[in-house]
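# Give me a model of this one.
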Amino acid sequence: MRCLCFVLILFRGCFGMGLWETIFGPALGDGISIQNMVMNFGYKLTEHEVISETGNILVLHKIRSKRRNFRNGSHTPAVLIQHGLLGASDNWFLRGPEKDLPFLLSDAGYDVWLSNMRGNVYSRRHITLNPDSSSSYWNFGLHEIGYYDLPAIIDYILDKSEQESLFYMGHSIGSTIALILCSLRPEYNKKILLHLALAPIAFVTHKPKMFHKMVFSVFPFVEQSVQSRNIHEVFPRRKYFSRLIEYLCQDGTYFQKLCLMFILNFVGVDYDQFNATLIPNFAKYYPAGTSLCMASNLYQLFTTGIFTAMDFQNKSENLLHYRTEIPPSYNLSNVVHPVTLHYSDGDYLVTKDDIDMLAEKLPNVKDKLKIPYPSFNHLDFMWAINSKKLLYDQLLLLLNKYLEN
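Now for the predicted structure:
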């Protein structure tokens, strides 16, 4: 109840400034640049641009370790890390080399690449369309990213790395798009050595929590209201939004506990592994923006429980996107590359039942691995205080073991 009251207080304040224009629409945050975040610790970072088949300009970030103890051989194994919903590549660099996954992988001798989904703060460009004025730019969901963008990213990395395949780490929908790609373009299976799926969203078999029911119940109204204002971009990185969160959620404020309750009621309650002191810093980088269409895509996925492409509720629109009037289901029997499924009991968005259903559909699941901490939630895969011990050390062991074999 307190969490609901907090949401209403925020909404009331936003209405005074224009609710949808406050939450949605283009703007950048004022956090430290990703270059400084990485280079301040002595690592090198380079930025790469990839143009997908649909003309989207996608940004990749690559880091190199300050250490020189790379693996023997002419090539360093490539690892692609793909963020989840509303994320960006810089979300993985908020805590430093001793805790953040890309630093740990780089220090272990891997060639680390981080991708940005179309529409976020880094990949918000197109060769012909203007995201600020073209509604067509924002007409994408998981299907378009998986079918058009991800193959271009993988091919670019393999070309630059002079390798035939890479390791893939996807968090949440970051794994979903790889499943979509390899179900529709099976030839890409041979380009993925091992897919480490961190809380992948596919089949939703669990019953929604009360907070999720509340969000799902108001979503159609919000979607219609936003569309009526000709707004197509949702939850971009905004300076004043992060400052509002900083004001409300900083140490010593009355609202900090309510901020934490709001976050944890959505992703899973884990007070011990989430550092509330860092909420203002996280808010400078998250959320990083996506399309309203993507939000609708996720709404359909969670409310139907079926792993299919988004239904545009219009036969002509479906024909335009899929060349069929009915959105296609994803044939996961085509996804033959090796997969390890990582999940936790404390995750409200992806449960063990969801993982079990996905494992039944995938033909080459090497293991289902539960995080050895009962309250580990959906955001803990990125930001848990003990994420290195609870997860990242295991991921490194899996990669090393795979190379040894």
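
# rest of the way, CA atoms for contacts and neighbours
Will do.

# Helices along the stretch 151-300 of the chain, start to end?
Counting by DSSP state H, counting those that start in this stretch, the stretch 151-300 of the chain has helices at residues 173-184, 210-228, 239-249, 256-267, 279-282, 292-304.

# Would you mind measuring from the residue nearest to Phe274 when sequence neighbours are not counted to Gln256?
Residue nearest to Phe274 in three dimensions, not counting chain neighbours: Ala384, with 5.7 Å by C-alpha to C-alpha, 6 or more residues apart in numbering. Between Ala384 and Gln256 the distance is 18 Å, computed by C-alpha to C-alpha, to the nearest Å.

# ditto for Tyr240
Applying C-alpha to C-alpha, the value for Tyr240 to Gln256 is 18 Å.

# Mind checking which of the two has more residues around it?
The residue with the greater number of neighbours, taking Tyr240 and Gln256 and applying other C-alpha atoms under 10 Å, is Gln256; the counts read 20 against 15.

# now that one, nearest residue through space, not along the chain?
Cys249 (4.1 Å).

# repeat for Ile23
On the basis of C-alpha to C-alpha, 6+ apart, the spatially nearest residue to Ile23 that is not a chain neighbour turns out to be Phe235, at 5.8 Å.

# before we move on, what about Leu358?
Of all residues not flanking Leu358 in the chain, Phe203 sits nearest, at 6.4 Å (C-alpha to C-alpha, 6+ apart).

# Would you pull up how far the helix or strand hosting Lys366 lies from the middle of the chain?
Secondary structure here is read from DSSP states H and E; on that basis Lys366 sits in strand 365-370. Taking C-alpha atoms, centre = their mean, to the nearest Å, one finds strand 365-370 lying 20 Å from the centre of the chain it belongs to.

# Here is the second sequence; please produce its structure so I can put it next to the first one:
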Amino acid sequence: MVPMLLKFIQFNISSLLLNVFIYPSVSSVIIENLPPPENPFFAKEQKLLNPFRTTLNQALTCGQLIASRGFQFERHFVTTVDGYILQFQRIINPYAKAARGRSLKPILVIHGAPTSCSSFMINGPGGHIQEWINGNPPNDTSKSLAFALANREFDVWLGNNRGTTYSLNHTSLNPYKDRQFWDFTFVDMAMYDIPAMVDYMIQETGHEKIVWIGYSQGAILMPVLLAKYPEFAHKLDLNINVAPIAFYGDPNGIANLVPRARFLLKIASIYQGPVIPFLPVLDAITSILCTSNILNPICFEIYNYLFGPDRPMVSRDQIKELLSQVDQTSFKNALHVLQSINFDQIREYDYGPLKNLQLYGSIEPPVFPFENIPTYNLVLISGLNDYLAPPKNVQKLRNILRGPPLVDYVVPWPLWSHTDILLADEAFYLMHNVIIEIIRKYGEDIEVSL
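Take a look at the predicted model:
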């Protein structure tokens, strides 16, 4: 009875909102010559969204986005020590493969939350595969990071952390029936997901090391892992962190208004599941509504005051694409983020004084010792107008490190915001090209002095 009621509510809310808010229109964007969606959540969203689609990238799956630019792709799966089955999308560039073979530098790119691998492929219609001339990569200037890398001498792997719609499998737990499936935070991703992905890539590619690129939540994971296990850095040619978040206190904008009280712990004890229920319906509705002439300016301003306003660099049209690609994470993970804002320096999950004492031996959850992070292959990339990783928080990370990073790049554009790597018009010149040149200059084995 309850499932039928939920479906009835979803259907009627969808119909009501579409009829009330959307100006009459028929989509002129048709999905042609693309493989079927490999993700059932986004397959449902596409059915809802297709009549109102205004751009190709809206709600396409990672595989469809890759194919839409002329690349091929492979899906790979790896099982973590604690039983989560994670999915990679590996971009295959036949031109690069023919020119360089297995010598292509393997790169693992990890998304922020709540998104997935798709977030690195939705910036503009460009980024199509290009031929190599005389064994040399093309001078592609794609605004999407994944395609800018894939058109060059790199073997690009796009990871998906546990709980996203691409990584919803487990060896024994059912995400729809077992609450324990959702009993995780970014600490579990750091300790289990990242080692599993990196080790799998090393085995699959035959390289001794890979290049890591973590963005937003992805830039939390590697610092947390290395704070506890600094020796893991030996598996990385480069440890690139974009919008690094080791200190979360004092964010700007809307994030600073989010409640952080302990009563949220009670909610977590009652509800243990995904933070965004009815995901396909929600994504479709928000993407469609934020396309309308009435609501688009409101959506754009909310976006600006959440991530940092960069109106000259990010267009209103991009917001609907980002909204159509919102993905899942656990409620517990979202709560851990709120706790981190309260504590400033990221700590273990706060269960409350009694359970903390049992688990950690202290009333307060212990901080992660970020001073342990090796700096010989560490790359920090940050922005001056990033509301979630503001300059003062990035400076706290610099201050705690035992030495300067190998590269510490601050984007010179004064309005560079948290999501500009995903949506900015000049993302290639201010971000992607910088990353490419850093990898080319420092991406080989670095001599380490211990």
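
# still on that earlier bit, what residue in the second structure is paired with the residue nearest to Ile23 of the first structure?
In the second structure, the residue equivalent to Phe235 of the first structure is Ile276, according to TM-score structural alignment.

# I'd assumed Gln328 was in contact with its match.
Yes - Ile276 of the second structure is in contact with Gln328 according to C-alpha atoms under 8 Å; the separation is 6.0 Å.

# Look at the two and report which has more neighbours.
The neighbour comparison of Ile276 of the second structure against Gln328 (other C-alpha under 10 Å) goes to Gln328, with 24 against 16.

# List the contacts of the alignment partner in the second structure of Leu198 of the first structure.
In the second structure, the residue equivalent to Leu198 of the first structure is Val242, according to TM-score structural alignment. When contacts are counted by C-alpha atoms under 8 Å, 6 or more residues apart in numbering, Val242 of the second structure touches 213-216, 219, 380-382.

# Give me the buried subset of those residues.
Neighbour-count burial (16 or more other C-alpha atoms under 10 Å) is assigned, among those, to 213-216, 219, 380-382.

# Quick one: residues in contact with stretch 6-25 of the first structure.
Outside stretch 6-25 of the first structure, the residues that touch it by C-alpha under 8 Å, 6+ apart are 226, 231-236, 241, 258, 262.

# no wait, stretch 395-405 of the first structure
Applying C-alpha under 8 Å, 6+ apart, the contact partners of stretch 395-405 of the first structure are 105, 167, 196.

# Also stretch 388-399 of the second structure?
For stretch 388-399 of the second structure, with C-alpha under 8 Å, 6+ apart as the criterion, the contacting residues are 243-252, 255, 306-307, 370, 382-385, 404-405, 418.

# what does stretch 313-329 of the first structure give?
Contacts made with stretch 313-329 of the first structure from outside it, assessed by C-alpha under 8 Å, 6+ apart, are listed as 307-312.

# again, 10 Å this time
Counting by C-alpha atoms under 10 Å, 6 or more residues apart in numbering, the neighbours of stretch 313-329 of the first structure from elsewhere in the structure are 139-140, 143-144, 180, 183-184, 306-312.

# Can you get me a residue count around whatever residue of the first structure lines up with Ala255 of the second structure?
Alignment note: Ala255 of the second structure maps to His212 in the first structure; criterion TM-score structural alignment. Other residues lying near His212 of the first structure total 16 when counted by other C-alpha under 10 Å.

# which ones are touching the residue nearest to His212 of the first structure when sequence neighbours are not counted?
Leaving aside its sequence neighbours, His212 of the first structure sits nearest to Phe266 (C-alpha to C-alpha, 6+ apart; 6.8 Å). Taking C-alpha under 10 Å, 6+ apart as the definition of contact, the neighbours of Phe266 of the first structure are 209-212, 215, 347-349, 377-379.

# if we can go back for a sec, residues contacting the match of Phe235 of the first structure?
If you count contacts by C-alpha under 10 Å, 6+ apart, then Ile276 of the second structure has 114, 282-283, 326-331 around it.

# In the first structure, which of these still touch?
With both residues aligned by TM-score structural alignment, their matches' C-alpha atoms under 10 Å as the criterion, the subset of these whose aligned partners also touch in the first structure is 114, 282, 326-331.

# out of the residues you listed, which one sits closest to Pro3 of the second structure?
In terms of C-alpha to C-alpha, no member of those lies closer to Pro3 of the second structure than Leu282, at 17.0 Å.

# hang on, the earlier thing: what about the match of Phe235 of the first structure, distance to Phe331 of the second structure?
Between Ile276 of the second structure and Phe331 of the second structure the computed distance is 8 Å (C-alpha to C-alpha).

# With Tyr200 of the second structure instead?
According to C-alpha to C-alpha, Tyr200 of the second structure stands 28 Å off from Phe331 of the second structure.

# Tell me the counterpart of Thr22 of the first structure in the second structure.
Taking TM-score structural alignment, Thr22 of the first structure has no aligned residue in the second structure.

# got it, and Lys388 of the first structure?
The criterion is TM-score structural alignment: under it, Lys388 of the first structure has Phe428 as its aligned partner in the second structure.

# can you count the residues close to its match?
Other residues close to Phe428 of the second structure by other C-alpha under 10 Å number 20.

# Now it. Nearest residue, chain neighbours left out?
Counting by C-alpha to C-alpha, 6+ apart, Lys143 is the residue found nearest to Phe428 of the second structure once chain neighbours are left out, at 5.0 Å.

# do you know how far the residue mapped onto Ile381 of the second structure from the first structure is from Tyr392 of the first structure?
Superposed on the first structure with TM-score structural alignment, Ile381 of the second structure falls opposite His342. Summarising the geometry, the distance separating His342 of the first structure from Tyr392 of the first structure, computed by C-alpha to C-alpha, is 11 Å.

# likewise Trp92 of the first structure?
Remark: distance between Trp92 of the first structure and Tyr392 of the first structure (C-alpha to C-alpha) = 12 Å.

# quick one on the thing from earlier: which residues touch the match of Lys388 of the first structure?
Taking C-alpha under 10 Å, 6+ apart as the criterion, Phe428 of the second structure is in contact with 140-145, 148, 421, 434-436.
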